[in-house]
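# sequence and predicted structure are below.
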Amino acid sequence: MQAHPNVIAVQDALDAAGAAGSQVIILDEAVHTAAAAADALCIEVGQIANSLIFDADGEPLLVLTSGAHRVDTGKVAQSLQIGRLKRATPSFVKEHTGQPIGGVAPLGHPKPVRTLIDTALRQYEVIWAAGGVPQAVFPITYDELLRVTAGTPADVA
C-alpha cells in the first residue's frame, strides 16, 4: 500500500513543502471514520483532521475539521458567502482530489483545492490526517498543516 499512487502523491507533496517529520504510514486496516482512526492510533478523536470535501456552488471546498465535531455547513456557507454548500458526491470528490472518500488527504491533489482548517485542531500538539487512501495517515502540527495546504483557519462547527 505504501506504493499506492495516492500515498506517493501525498508523501511527495509533504516532502516538496518541507513538512519535517510528516511521514505517511500505513495502518493494518482501513479507517473510514475519525473514531476508527483514533482507536488505531491510540489518540483522542479530536486529534483527527477529518478531510471533508464540499460542493461550494460547483467548486470544491476542503474542510479539515476536528474529529470531535461536525461541520456547520450553514455557518461555513455564510462566512464564505457561498450560495449553496453541500456534501460532495463520491465522483465529485474523486474528480477534484484524485482520492477516495475515507482517504482524502489535505494535499496531493491534481490541483490546489480551497481549504479551511478547523481552529479546534490548534489545541493539539500533533494532529493526524488521511494519506490518500483509507489505510494511510500522517502526523502534522496545526501550523504545518496551515502552511503546506495554504489553508485558512476557520471556526467550522
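Now that the structure is in, tell me what you want to look at.

# drop to CA atoms for contacts and neighbour counts, all remaining ones
Noted.

# do you know how far residue 139 is from residue 77?
In this view, residue 139 and residue 77 are 29 Å apart by CA to CA, to the nearest Å.

# likewise for residue 88?
From residue 88 to residue 77 the distance is 14 Å (CA to CA).

# more crowded one of residue 139 and residue 77?
Ranked by neighbour count (other CA atoms under 10 Å), residue 139 and residue 77 place residue 139 first, with 21 against 17.

# in what element of secondary structure is the more buried one found?
Secondary structure from DSSP states H and E places residue 139 in strand 136-140.

# equivalent analysis for residue 49, please.
Under the criterion of DSSP H and E, residue 49 resides in strand 48-56.

# one more: residue 143?
Secondary structure from DSSP H and E places residue 143 in helix 142-149.

# got the buried residues for that helix?
Using 16 or more other CA atoms under 10 Å as the test for burial, helix 142-149 gives 142, 144-146, 148-149.

# same deal with stretch 64-80?
The neighbour-count check on stretch 64-80 (16+ other CA under 10 Å) flags 64-68, 71, 73, 76-77 as buried.

# ok, structure two:
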Amino acid sequence: MHTAVRRVREALAEHGVHADILELPGPAPTAAAAAAQLGCEVGAIANSVVFRVDDDPLLVVTSGAHRVDTRRVARLRGVAHRRIRRADPDFVRQVTGQRVGGVAPIGHPSPVPTLIDEHLDDYPYVWAGAGLAHTVFRTTCKDLVRLTGAEPVGVSAD
C-alpha cells in the first residue's frame, strides 16, 4: 500500500471512521471524471485544494460543483485577498505528503488548517481523495468536519 493511502487509512481509523478506500478504474483528474466513475453527482465530490496564505498552507475542501472564491476565503481568514494563492505542486506535496490530484482532507504529516464547503452537507454521502489520484473514500460532511476539525462555511461564489 502506498504511504499516502496508508496515512489516510490510519487517520480514518484513529477517528473511528470505518470507510473503505476504493481504487477507481481509471484516472480522475477532475470532479466530473471522478463522479462519472463513481456514479454520483459532481457536487458529491469533495475536492481538496491547497492554498498558500503567505508561506502558510490552507486546505479548502470544496464541492466538485463549486469553485473556491479566494476573496471569500480571504475574508473568512481575515487576510487581504492578494495574500492567498493556489499552492504549487511542490508545496502541496511538502505540506500534505500527497500529490496534486489525489490530495485527501486527512493523512498529512502535520495538521493543515482547513475550511469545508457548506455545500457538501447537501449530499448524504460525499467522496474524498484518499492520497492518490485514483483512490477515494466515501464519507459524510459531518465526518469531514470531525476528521479535520473544520466547520462548514461558504467558500464559493453562489
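Perfect, thanks for sending it. Note that the structure is a prediction, hence the values are computed from the model and not measured.

# TM value for the aligned chains?
The TM-score (TM-score structural alignment, normalised by the length of the first structure) is 0.96; 154 aligned residues with a CA RMSD of 0.8 Å.

# can you give me the helices in the second structure?
Per DSSP state H, the second structure carries helices over the ranges 3-14, 31-38, 70-77, 89-96, 141-148.

# ok, now which ones touch the most centrally placed residue in the second structure?
The centre of the second structure sits closest to residue 48, judged by CA atoms, centre = their mean, with a distance of 2.3 Å. Counting by CA atoms under 8 Å, 6 or more residues apart in numbering, residue 48 of the second structure touches 59-62, 103-105, 128-129.

# number of residues surrounding the residue nearest to residue 143 of the first structure when sequence neighbours are not counted?
Sequence neighbours aside, residue 122 is the residue nearest to residue 143 of the first structure in space, at 7.9 Å (criterion: CA to CA, 6 or more residues apart in numbering). Residues near residue 122 of the first structure, counting by other CA under 10 Å, number 16.

# ok, and the closest non-adjacent residue to the corresponding residue of the first structure for residue 66 of the second structure?
Under the alignment (TM-score structural alignment), residue 66 of the second structure maps onto residue 69 of the first structure. Leaving aside its chain neighbours, residue 69 of the first structure sits nearest to residue 157 (6.7 Å; criterion: CA to CA, 6+ apart).

# before we move on, what about residue 145 of the first structure?
Sequence neighbours aside, residue 151 is the residue nearest to residue 145 of the first structure in space, at 7.6 Å (criterion: CA to CA, 6+ apart).

# now do the contacts for the most far-flung residue of the second structure relative to its centre.
Here the second structure reaches farthest from its C-alpha mean at residue 80, the gap being 23.1 Å by CA atoms, centre = their mean. By CA under 8 Å, 6+ apart, residue 80 of the second structure lies in contact with residue 74.

# hmm, 10 Å instead?
With contact taken as CA atoms under 10 Å, 6 or more residues apart in numbering, residue 80 of the second structure is in contact with 53, 70-71, 73-74.
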